[in-house]
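Peer 1: Need the 3D shape of this:
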Amino acid sequence: MIAALVGPLLSGRSALALDQVRTTYLEKCGGCHGIEGLSGQTYIPTLRDRIGTLSCTPEGRTYLLTVPGVSMSLIRDDALMAQVMNFVLFDLGGRSTPAGTRPFTAEEVHTQRGHPLSTTDLPAVRAGVWARAIACANHR
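Peer 2: Presented below is the predicted three-dimensional model:
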């Protein structure tokens, strides 16, 4: 059963050999965002083949690291968080991540998490960031 659930995340790897990045995603992010990045019709955004669009703008890239689920995550190791975010961006983001997108670094994660997003209306902020990223992606 577990192998069937995590199979799409393995990219040809054995279900018994989940690496630290995928295991961390499953433990810390998968409960809300889904094990395959598909959260369904909820308040939590779907990641699969969508999340990469945010990397089209500097604002979107910053948003990815300052949103509460990342900036206040229990994943306190910046290098590991960078690896998890790269998994999200490149593996789960798939075709939505533009060619040439640079990977997150531990330094970038550390800097951005020092300035967490603070808003009383996260859905409105998210909608604005998404709209601008989509407009940018459509002009590429």
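
Peer 1: From now on I want contacts and neighbour counts done on CA atoms only, so please keep to that.
Peer 2: Noted.

Peer 1: Nearest the geometric middle of the protein, what residue?
Peer 2: In the chain, the centroid-proximal residue (C-alpha atoms, centre = their mean) is residue 88; its distance is 4.0 Å.

Peer 1: What's the separation between that residue and residue 139?
Peer 2: As judged by C-alpha to C-alpha, to the nearest Å, residue 88 and residue 139 stand 23 Å apart.

Peer 1: Pull out the buried residues from the longest helix belonging to the chain.
Peer 2: Identified as the longest helix of the chain according to DSSP state H is helix 122-138. Residues of helix 122-138 classed as buried under the neighbour-count rule (16 or more other C-alpha atoms under 10 Å) are 129-130, 132-134, 137.

Peer 1: one more to line up against the first:
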Amino acid sequence: MQFRPHLKAACWAALAACPVVGHAGEPAPRPQMNFPVTDRARFDYRLHCGGCHRDDGSGQPGFVPTLKGQVGSYLWSRDGRAYLVQVPGVAQSFLSDVRLADVLNYIVGDFDPKGPPAGAQPFAADEVGALRKFPLSDATKHRRRLRTPTSSHPERP
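Peer 2: Have a look, this model is predicted:
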């Protein structure tokens, strides 16, 4: 059965009109909230990333890495920052560079309770556009290479 164009458009309009459900209770304040969290970025994450990484960023152990409590640790280095953009699901997303930068900022701002490292800057569209041209062929290998003990980094607030 094929969708008629007007039915498909109506389905997308209905989905876009749905409210984005937040976390139960008030979220804990996060330090260094220079990473903007917008409703559009939250919606884009849930629509394009949440199916695998889950709405709370917990991932699927053994299959899809968790973002929760770990994503900020990649911002300690240029390579880690590039990794977040060059993971195939991110680099090959059909979202624009602007919207993808917003989603990455949402992930850092919402899923890491310690917040980003001091001095870390939000992702910008031009940075995302330049990095996503080179998607990783083996994201797992790169992730393992980037993993370093947190104790080797300066204290996070």
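
Peer 1: picking that back up, got CSV for the buried residues of helix 122-138 of structure 1, with distance to residue 115 of structure 1 too?
Peer 2: Output for those, formatted as CSV (distance: C-alpha to C-alpha, whole Å):
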residue, distance to residue 115 of structure 1
129, 17
130, 20
132, 21
133, 20
134, 24
137, 26
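
Peer 1: Out of those residues, the closest to residue 32 of structure 1 would be?
Peer 2: Nearest to residue 32 of structure 1 out of the buried residues of helix 122-138 of structure 1 is residue 130 (C-alpha to C-alpha; 19.3 Å).

Peer 1: tell me the contacts of the closest one?
Peer 2: Counting by C-alpha atoms under 8 Å, 6 or more residues apart in numbering, residue 130 of structure 1 touches 53-54, 60.

Peer 1: Identify the residue of structure 2 aligned to it.
Peer 2: In structure 2, the residue paired with residue 130 of structure 1 is residue 147, using TM-score structural alignment.

Peer 1: cool, residue 19 of structure 1 as well?
Peer 2: In structure 2, residue 19 of structure 1 lands on residue 39 (TM-score structural alignment).

Peer 1: Just give the closest residue to that match, not the sequence neighbours.
Peer 2: Once flanking residues are discounted, residue 39 of structure 2 sits nearest to residue 20: 7.5 Å by C-alpha to C-alpha, 6 or more residues apart in numbering.

Peer 1: Isn't that neighbour up against residue 40?
Peer 2: No: at 9.2 Å, residue 20 of structure 2 and residue 40 do not qualify as touching, with contact defined as C-alpha atoms under 8 Å.
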